[in-house]
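Q: got a structure for you, letters missing:
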């Protein structure tokens, strides 16, 4: 019987503890930095409000904005939320408008981007018009949409769709046009049809940039939200901000702005997670 060989230390299944601790420390630091910046911002805000340089109508203290948040989120003194609608309901209505309008613009942008990226004459035909739309601020054509479509939901949804369309169209067109010719030619040499090439080569190659364009499109739609709800925007978070501004109700205006910003951060984070799940090879090839 041969003597036993030298024993080797077995690593725990979770990996070496020396690597785990730095990971936890790094995550803690990443969480602490945003929290520290938020606390610093609140402290500077409180100092600016307490300094007396501006009146509370212009710069209300954080406590007053918190009170406004509680008021518009609940029923108080027989009044439900703001204008009979709570903050969550205002935000939900606006998010539905964004989902529908931006969804239409994104779908149209992806489809036209694929066509423009694969058919050269179409790119020459439509690219100047897309650039024209991309450079227009939403307020420049919102009044025209109101004249054409009335003051109900149609102009709001159309404005968000038009705002979301150019970023997706441009990013998809650029991504499709940048697909390596060698991959396309290799697929055709193996007997792939044009449809197979688009499905198996062009779409996977263009998907990372297209998803980036979708994130940009959602951001543009969010930045156009208040403009979309300028007319007959109540209920809606942008309409709430506009209506409160008419009465110099700065705390409610700030509540609406913070709600738009926080919900936008959450949605962008979800889109980023979707991008990482859909294109895990990005940055590794």
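A: Yep, that arrived. The structure displayed is predicted, hence computed values, not measured ones. Numbers count the residues shown, from 1 in each chain.
Q: going forward, measure contacts between C-alpha atoms and count neighbours the same way
A: Fine.
Q: longest helix in this protein, by residue count?
A: Taking DSSP state H as the criterion, the chain has its longest helix at helix 17-50.
Q: following it, which helix or strand comes up?
A: Note on helix 17-50: by DSSP states H and E, the next helix or strand toward the C-terminus is helix 62-73.
Q: After that next one, which helix or strand is next?
A: Moving toward the C-terminus from helix 62-73, the next helix or strand (DSSP H and E) is strand 75-76.
Q: outside of that following strand, which residues touch it?
A: Applying CA atoms under 8 Å, 6 or more residues apart in numbering, the contact partners of strand 75-76 are residue 81.
Q: What are the boundaries of the helices in the chain?
A: With helices called from DSSP H, the chain shows them at 17-50, 62-73, 87-118, 120-135, 138-149, 153-177, 181-189, 194-197, 203-223, 225-228, 237-246, 250-278.
Q: then this one, side by side with the first:
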């Protein structure tokens, strides 16, 4: 059983009466739960590394098909240092490739999220427009990114523009669909109450409908950013270097599996961090979620 640590602040709060028995139990339960979750996640990573090591050590060594955890770690170190006169990968360190991809994801996601929010509110509040545009939004959402990336290359060339637009188009439909669905499902009583108090239509949409839909909108944004991040390799297929997706794609051409795995792990970990930040932001802007 995980040990629970009670801080002096908690003890003072209990003595002062600001925390009652139920609050104290909640504090202790939350901390105990966090310790158990952290322990289980560390155990899962350890088991994964153990299985990986066993598979890589089985039979004849094969750095292409079954690179070992040690080889991947050495590759990670090489990608972040100057090794034998070579600076990282393609004369850039791993974190520099990752930073360039994150910049592309940020720009594309911002464009897609803002466009999705505006479109979703319009779809949710104007029925004729929803009837006309909802099939188109669903059509675009069902397309894999590579299906329309070639068009963007034709229209915008092979520089940054097609990559940004690909990520933006990938991020827009999830936000639009989530926002429209949440706006349509806004409680009728809440809307009628706002109207009865003399609120204008724009005030009803802003203060009642959108605030009610905010938790679902945040979920849509998280999904959209995740889709944009998963599309970064496709976005960097053409002229992708520098960039983490371009690095993975380039290493695949030379069967450099260790570099591919380092890139995949870097994408996954940074994606977890970004999703965690978005989740924390969602709890901040919509703290009432799950409580009403």
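A: Arrived safely, thanks for sending. Quantities reported herein were computed from a predicted structural model and do not represent experimental measurements.
Q: In JSON lines: the helices of structure 1, plus mean neighbour count and distance to residue 11 of structure 1.
A: Formatted as JSON lines, the helices of structure 1 follow (neighbours: other CA atoms under 10 Å; distance: least, CA to CA, whole Å):
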{"stretch": "helix 17-50", "mean neighbour count": "12", "distance to residue 11 of structure 1": "9"}
{"stretch": "helix 62-73", "mean neighbour count": "17", "distance to residue 11 of structure 1": "51"}
{"stretch": "helix 87-118", "mean neighbour count": "21", "distance to residue 11 of structure 1": "48"}
{"stretch": "helix 120-135", "mean neighbour count": "13", "distance to residue 11 of structure 1": "56"}
{"stretch": "helix 138-149", "mean neighbour count": "15", "distance to residue 11 of structure 1": "59"}
{"stretch": "helix 153-177", "mean neighbour count": "25", "distance to residue 11 of structure 1": "44"}
{"stretch": "helix 181-189", "mean neighbour count": "13", "distance to residue 11 of structure 1": "43"}
{"stretch": "helix 194-197", "mean neighbour count": "13", "distance to residue 11 of structure 1": "46"}
{"stretch": "helix 203-223", "mean neighbour count": "22", "distance to residue 11 of structure 1": "37"}
{"stretch": "helix 225-228", "mean neighbour count": "25", "distance to residue 11 of structure 1": "54"}
{"stretch": "helix 237-246", "mean neighbour count": "22", "distance to residue 11 of structure 1": "54"}
{"stretch": "helix 250-278", "mean neighbour count": "17", "distance to residue 11 of structure 1": "30"}
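Q: So for residue 10 of structure 1, which of these sits nearest?
A: Checking those against residue 10 of structure 1 by CA to CA gives helix 17-50 as the closest, at 12.5 Å.
Q: Can you list the helices and strands that that closest one packs against?
A: When contacts are defined as 3 or more CA pairs under 8 Å, 6 or more residues apart in numbering; DSSP states H and E, helix 17-50 of structure 1 packs onto helix 62-73.
Q: which part of structure 2 lines up with the helix it packs on?
A: Matched against structure 2 by TM-score structural alignment, helix 62-73 of structure 1 falls on residues 69-80.
Q: How far does that stretch sit from its chain's centre?
A: 25 Å (CA atoms, centre = their mean, to the nearest Å).
Q: Stretch 161-168 of structure 2 too?
A: The answer for stretch 161-168 of structure 2 is 17 Å, by CA atoms, centre = their mean.
Q: give me the stretch of structure 1 that it matches.
A: Under TM-score structural alignment, the match for stretch 161-168 of structure 2 is residues 154-161.
Q: That stretch vs structure 2, mean deviation?
A: Superposing on structure 2 and averaging over aligned pairs (mean CA distance after the TM-score superposition for structure 1), stretch 154-161 of structure 1 comes out at 0.4 Å.
Q: Aligned to residue 270 of structure 2, what sits in structure 1?
A: Alignment note (TM-score structural alignment): residue 270 of structure 2 maps to residue 263 of structure 1.
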